[in-house]
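**Q** heads up, no residue letters with this:
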């Protein structure tokens, strides 16, 4: 299981992520980000698309951000 980060389009305002249900610790870290939102219909998490948030995602989730 691994986190999937969807490459945002140039005009996209949010970065979307899929976090498997089993990865509760990572999900809890993401929830602490101020712009975090869960899209229930898509089963995806998202944060505002900014350089600061990309850096936070890299640190918190040790993820490769496109």
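**A** Received, thanks. Just so it is clear, the model here is predicted, and its values are computed rather than measured. Numbering: from 1, shown residues only.
**Q** only C-alpha atoms for contact and neighbour calcs from this point on.
**A** Fine.
**Q** packing partners for the helix or strand hosting residue 29?
**A** Here residue 29, judged by DSSP states H and E, is contained in helix 24-31. Counting contacts by 3 or more C-alpha pairs under 8 Å, 6 or more residues apart in numbering; DSSP states H and E, helix 24-31 packs against helix 51-61.
**Q** let's bring in a second one:
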């Protein structure tokens, strides 16, 4: 399965480099991992919700109601 990682570039709790490393490890193990970095800190930017929804729909094969 594909993995979508999202991470704020200014995250004060978990460094952005941690997600970059996780992506490398997943890909090195043969996985499909995409890292979506965004401006901001530890909370997901609501502007990303459409992209997250599309990713989930693609993975689940579900059409919007």
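**A** Nice, I can see it. Owing to the predicted nature of the structure, the values given are computational and were not obtained by experimental measurement.
**Q** How alike are these chains, TM-score-wise?
**A** The TM-score (TM-score structural alignment, normalised by the length of the second structure) is 0.29; 33 aligned residues with a C-alpha RMSD of 3.1 Å.
**Q** just to revisit the earlier point, and the angle for the helix holding residue 29 of the first structure with helix 51-61?
**A** Angle, helix 24-31 of the first structure to helix 51-61, by axes from the mean of the first three to the mean of the last three C-alpha atoms, to 10 degrees: 160 degrees.
**Q** buried set for helix 24-31 of the first structure?
**A** Neighbour counts over helix 24-31 of the first structure (16 or more other C-alpha atoms under 10 Å) mark 26-27, 30 as buried.
**Q** Three-state assignment for the closest residue in space to residue 5 of the second structure that isn't next to it in sequence, please.
**A** Leaving aside its sequence neighbours, residue 5 of the second structure sits nearest to residue 35 (C-alpha to C-alpha, 6 or more residues apart in numbering; 4.7 Å). Using DSSP: H, G, I helix; E, B strand; the rest coil, the structure places residue 35 of the second structure in strand.
**Q** Any buried residues in the helix or strand harbouring residue 24 of the second structure, and which?
**A** Using DSSP H and E, residue 24 of the second structure falls within helix 16-28. Residues of helix 16-28 of the second structure classed as buried: 16, 19-20, 23-24 (neighbour count, 16+ other C-alpha under 10 Å).
**Q** elements contacting it?
**A** Applying 3+ C-alpha pairs under 8 Å, 6+ apart, one finds that helix 16-28 of the second structure contacts strand 2-8, strand 32-38.
**Q** Who are the packing partners of the helix or strand where residue 15 of the first structure lies?
**A** Residue 15 of the first structure is part of strand 14-18 when elements are defined by DSSP H and E. Applying 3+ C-alpha pairs under 8 Å, 6+ apart, we find strand 14-18 of the first structure packed against strand 4-5, strand 44-48.
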